[in-house]
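Colleague: attaching a predicted model along with its sequence, questions to come.
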Amino acid sequence: MSFKAGVQYGDFKGTAAADRADKDDVSDYLRSNGLIQSGEFLIAVELWVGENHAGKVAQPSIRALVVDAPDHDGAVREVLNQNPVPVRAINLPIALDQFLGLFKRFAVTLTIRGGDLDGKEYREV
């Protein structure tokens, strides 16, 4: 597994970015629900939605990936330098709107495969 999104055919690929919520972000959710242990640090979040049929969106798979490290500055960096990075995956039993509410801003851009558009500027006409 890798820290890169992928789907079966890859018709669209892109980028994502998010800002933590000022209050009650993903880390807070993990702590308040007893899902993260003392000495664990959130390093990634995965969102996967799939097998949608007839316009009906299936329940998303949402996972938090945490590492065992006592502090952010030193220990986390040491863990992140390992290959592969040892993580504990935590399934988050929440709806998509609740997940998005854990962020202040959330942006995803998908571009057509083979278009070589990643990072290219555009203008609306």
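Modeller: Received the coordinates, thanks.

Colleague: all contacts plus neighbour counts: C-alpha atoms, from now on.
Modeller: OK.

Colleague: so where's the longest helix in the protein?
Modeller: Identified as the longest helix of the chain according to DSSP state H is helix 26-32.

Colleague: return the set of buried residues in that helix.
Modeller: Within helix 26-32, the residues that qualify as buried are Val26, Ser27, Tyr29, Leu30, counting by 16 or more other Cα atoms under 10 Å.

Colleague: residues in contact with the residue nearest the centre of the chain?
Modeller: Nearest to the geometric centre of the chain sits Val45, at 2.9 Å (Cα atoms, centre = their mean). Val45 makes contact with Ile62, Arg63, Ala64, Leu65 under the criterion Cα atoms under 8 Å, 6 or more residues apart in numbering.

Colleague: then Tyr29?
Modeller: Applying Cα under 8 Å, 6+ apart to Tyr29 gives the contacts Leu102.

Colleague: what about it, distance to Val85?
Modeller: 23 Å (Cα to Cα, to the nearest Å).

Colleague: which parts of this structure are helices?
Modeller: Using DSSP H, helices in the chain cover 26-32, 77-80, 96-100.

Colleague: out of those helices, which gets nearest to Val57?
Modeller: helix 96-100 (10.4 Å; Cα to Cα).

Colleague: one more to weigh against that first structure:
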Amino acid sequence: MAEVFTAGVQYNDWKGTAAADDADNVSIQTFFRGKGVPQDGFVVAIRAYYLSVSPGNIGVRAVYADGDGFDSVNDQIQSTDNPTFKELDIDLTLAEFFGLFKRFNVVLPMKGLGLDGRNYEIQNAR
């Protein structure tokens, strides 16, 4: 089944972007190899899904390719219009998940307002 590297939920009431910096103490590659990604696997994306009915945990999917590292996997990806990957699903606590990153930023503009990617000014509150 074809997947897309775009986040989405049932209603997409709030949809935006995310950015993160790797943590200094453990790399994403090392962490997920310890959780079951093979030694010759290279994580190309992380999908995370939180359900309010399971507070304190987050479902995480490591999307990975067989390869020798960034350059090898990048060559594979660039050589096809429809790359094929493998996946590993695990549950993490919120602390474990956010501990994978030094900084984590999510921006979720409300649907229908056309704010995604727009500049805006801050007005001081009174």
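Modeller: That came in fine, so what should we check first? The shown structure was predicted, so the numbers you read here are calculated from the model rather than taken from an experiment.

Colleague: work out the TM-score between the chains.
Modeller: Once superposed, chain against chain, the TM-score is 0.84 (TM-score structural alignment, normalised by the length of the first structure); 120 aligned residues with a Cα RMSD of 1.8 Å.

Colleague: ok, the buried residues of helix 26-32 of the first structure vs Val108 of the first structure, which is closest?
Modeller: Closest approach to Val108 of the first structure among those (Cα to Cα): Val26, at 17.8 Å.

Colleague: Leu102 is in contact with that closest one, correct?
Modeller: Yes - here Val26 of the first structure reaches Leu102: they are 5.5 Å apart, a contact under Cα atoms under 8 Å.

Colleague: now for those two: what residues contact both?
Modeller: Listed as contacting both Val26 of the first structure and Leu102 by Cα under 8 Å, 6+ apart are Arg20.

Colleague: translate Asp24 of the first structure into the numbering of the second structure.
Modeller: When the second structure is aligned by TM-score structural alignment, Asp24 of the first structure is paired with Val26.

Colleague: list the contacts for its match?
Modeller: Per Cα under 8 Å, 6+ apart, neighbours of Val26 of the second structure: Leu100.

Colleague: what does the one 3 residues further on give?
Modeller: With contacts taken as Cα under 8 Å, 6+ apart, Gln29 of the second structure has the following neighbours: Phe42, Val43.

Colleague: then Ala7 of the second structure?
Modeller: By Cα under 8 Å, 6+ apart, the contact list for Ala7 of the second structure reads Lys15.

Colleague: any idea how far it lies from Lys15 of the second structure?
Modeller: From Ala7 of the second structure over to Lys15 of the second structure (counting by Cα to Cα), the distance is 8 Å.

Colleague: count the neighbours of Leu65 of the first structure for me.
Modeller: Counted with other Cα atoms under 10 Å, residues neighbouring Leu65 of the first structure total 19.

Colleague: distance of the equivalent of it over in the second structure from Glu87 of the second structure?
Modeller: The equivalent of Leu65 of the first structure in the second structure is Val63 (alignment by TM-score structural alignment). From Val63 of the second structure over to Glu87 of the second structure the distance is 5 Å, taken as Cα to Cα.

Colleague: and Ala48 of the second structure, by the same measure?
Modeller: Taken as Cα to Cα, the span from Ala48 of the second structure to Glu87 of the second structure is 12 Å.

Colleague: who touches both of these two?
Modeller: Arg61.

Colleague: what's the local residue count around the residue lying closest to Ser27 of the second structure once chain neighbours are set aside?
Modeller: Spatial nearest neighbour of Ser27 of the second structure, excluding adjacent residues (Cα to Cα, 6 or more residues apart in numbering): Leu100 at 7.3 Å. Look at Leu100 of the second structure: counted by other Cα under 10 Å, it has 19 neighbours.
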